[in-house]
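1. predicted model and sequence below, questions to follow.
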Amino acid sequence: MVAGALTHRESMLINFANGSYQWVSVKLFDLPAGLGDEAALAALLADVHYRDSYDSREERDSVTVHGPYLLEGISVASFTPIAAADAITELRVWAGYYVQPGAELAAELEREVFARITVADARYRLADLRESAPAPFSPVGTESGVVELVLLDRGAGELALVVASDD
């Protein structure tokens, strides 16, 4: 049970709009009961919504690319578990790479990202694959880097893909 195992609910973009070119994309999927962590990650990798270059405000099937990486270089093994506190710390450091977020942006990050990290049953961090699977001509992650998390919240029946980067 992998192909078609996830149903995309919605996507949101948190644009920092502070001159940093930073943004956070959050894509939400229904997480079927009984789908294990590895199967959920495999289903995400197979989903068309994962094939996003993030080089445009429009979400579209990038066929062979995910952000700054070639899809062929990403596998379930590319993800490692991460503790909630570590994920939050990494994103807070990333968010302040250029300038600390203002109150309104901080509240939005808390509501849409940090709260999801806190309640998730399992959290996974995608490894930095810029050396092993770089996508040609990708502007994504050129300065502040890329932080990609997959959050599994079985109570809410939700898988959240969080991609934080700049362009």
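-> It's in.

2. switch to C-alpha atoms for all contacts and neighbour counts from now on
-> Fine.

3. quick one, strands of the chain?
-> With strands called from DSSP state E, the chain shows them at 7-15, 22-30, 65-66, 69-70, 79-81, 122-126, 147-153, 158-166.

4. so which elements touch the lengthiest helix in the chain?
-> In the chain, with assignment by DSSP state H, the single longest helix is helix 84-95. Applying 3 or more C-alpha pairs under 8 Å, 6 or more residues apart in numbering; DSSP states H and E, one finds that helix 84-95 contacts helix 115-119, strand 147-153.

5. show me what counts as buried in the longest one.
-> Residues of strand 147-153 classed as buried by neighbour count (16 or more other C-alpha atoms under 10 Å): V147, E148, L149, V150, L151, L152, D153.

6. ok, the shortest one next?
-> By neighbour count on 16+ other C-alpha under 10 Å, the buried set for helix 115-119 is R116, I117, T118, V119.

7. ok, and here's another one to check against it:
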Amino acid sequence: MDDSGLLAALIGHERFRDDYAGGGVLPDGARHGPYWLRVITPDLDELVSEEHAARILREWVEPLLEVSTELESDMRREVFDRLAVADALYHLSELGDEALHDWGRVHDCFHELVLIDRSAGQLTLVVAADD
């Protein structure tokens, strides 16, 4: 399956229906993060470099001022090590105001990366969000 097909399968999966505002996955939900699910399509994901993806995540965590050693270790193992071996990295671009759902502005920041690692047979969704 090509990257577009993998992204479409991810978007179609019920676990993608999470608003990341504390409610968890709603199998019949209509929201993904701050956006209406219906507006998200594979062509909105931009292919990015490992450096670009790492910069997005570092800028997201930087305002925490003091990142604990434990968080840094977890991020290295669960995210940055995966970025390094991924065959393709996609970033969901900013979709604009018309894509926001009825209370989507609860998120001050929302970043989504999709990591495709074909040799491991893994597709990883990384969401960095706050509300």
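-> Good, I have the coordinates. Note that the coordinates shown come from a computational prediction; the quantities given were computed from them, not determined experimentally.

8. and the TM-score between these chains?
-> The TM-score (TM-score structural alignment, normalised by the length of structure 2) is 0.92; 131 aligned residues with a C-alpha RMSD of 1.5 Å.

9. picking up where we left off before, using JSON lines, lay out the helices and strands packed on helix 84-95 of structure 1 together with distance to G73 of structure 1.
-> Below are these laid out as JSON lines (distance: least, C-alpha to C-alpha, whole Å):
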{"stretch": "helix 115-119", "distance to G73 of structure 1": "25"}
{"stretch": "strand 147-153", "distance to G73 of structure 1": "15"}
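
10. nearest to H49 of structure 1, out of these?
-> Closest to H49 of structure 1 of those is strand 147-153 (C-alpha to C-alpha; 13.4 Å).

11. returning to what we had before: want to throw the buried residues of strand 147-153 of structure 1 into a markdown table with distance to A160 of structure 1?
-> Below are the buried residues of strand 147-153 of structure 1 laid out as a markdown table (distance: C-alpha to C-alpha, whole Å):
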| residue | distance to A160 of structure 1 |
| --- | --- |
| V147 | 13 |
| E148 | 10 |
| L149 | 8 |
| V150 | 6 |
| L151 | 5 |
| L152 | 7 |
| D153 | 8 |
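
12. closest one of the residues you listed to T64 of structure 1?
-> Once C-alpha to C-alpha is applied, the member of the buried residues of strand 147-153 of structure 1 that ends up nearest T64 of structure 1 is E148, at 17.7 Å.

13. trace Q22 of structure 1 over to structure 2, please.
-> Matched across to structure 2, Q22 of structure 1 finds no residue, judged by TM-score structural alignment.

14. skip the chain neighbours and tell me the closest residue to Q22 of structure 1.
-> Leaving aside its chain neighbours, Q22 of structure 1 sits nearest to D166 (4.1 Å; criterion: C-alpha to C-alpha, 6 or more residues apart in numbering).

15. before we move on, the earlier item: out of the strands of structure 1, nearest to E58 of structure 1?
-> Closest of these to E58 of structure 1 is strand 7-15, at 10.4 Å (criterion: C-alpha to C-alpha).

16. list the helices and strands the closest one packs on?
-> Against strand 7-15 of structure 1 (3+ C-alpha pairs under 8 Å, 6+ apart) you get strand 22-30.

17. so for the strand it packs on, what gets flagged as buried?
-> Buried-residue list, strand 22-30 of structure 1, by 16+ other C-alpha under 10 Å: Q22, W23, V24, S25, V26, K27, L28, F29, D30.

18. ditto for stretch 81-89 of structure 1
-> I82, A84, A87, I88.

19. where does it end up in structure 2?
-> Using TM-score structural alignment, stretch 81-89 of structure 1 lines up with residues 47-55 of structure 2.
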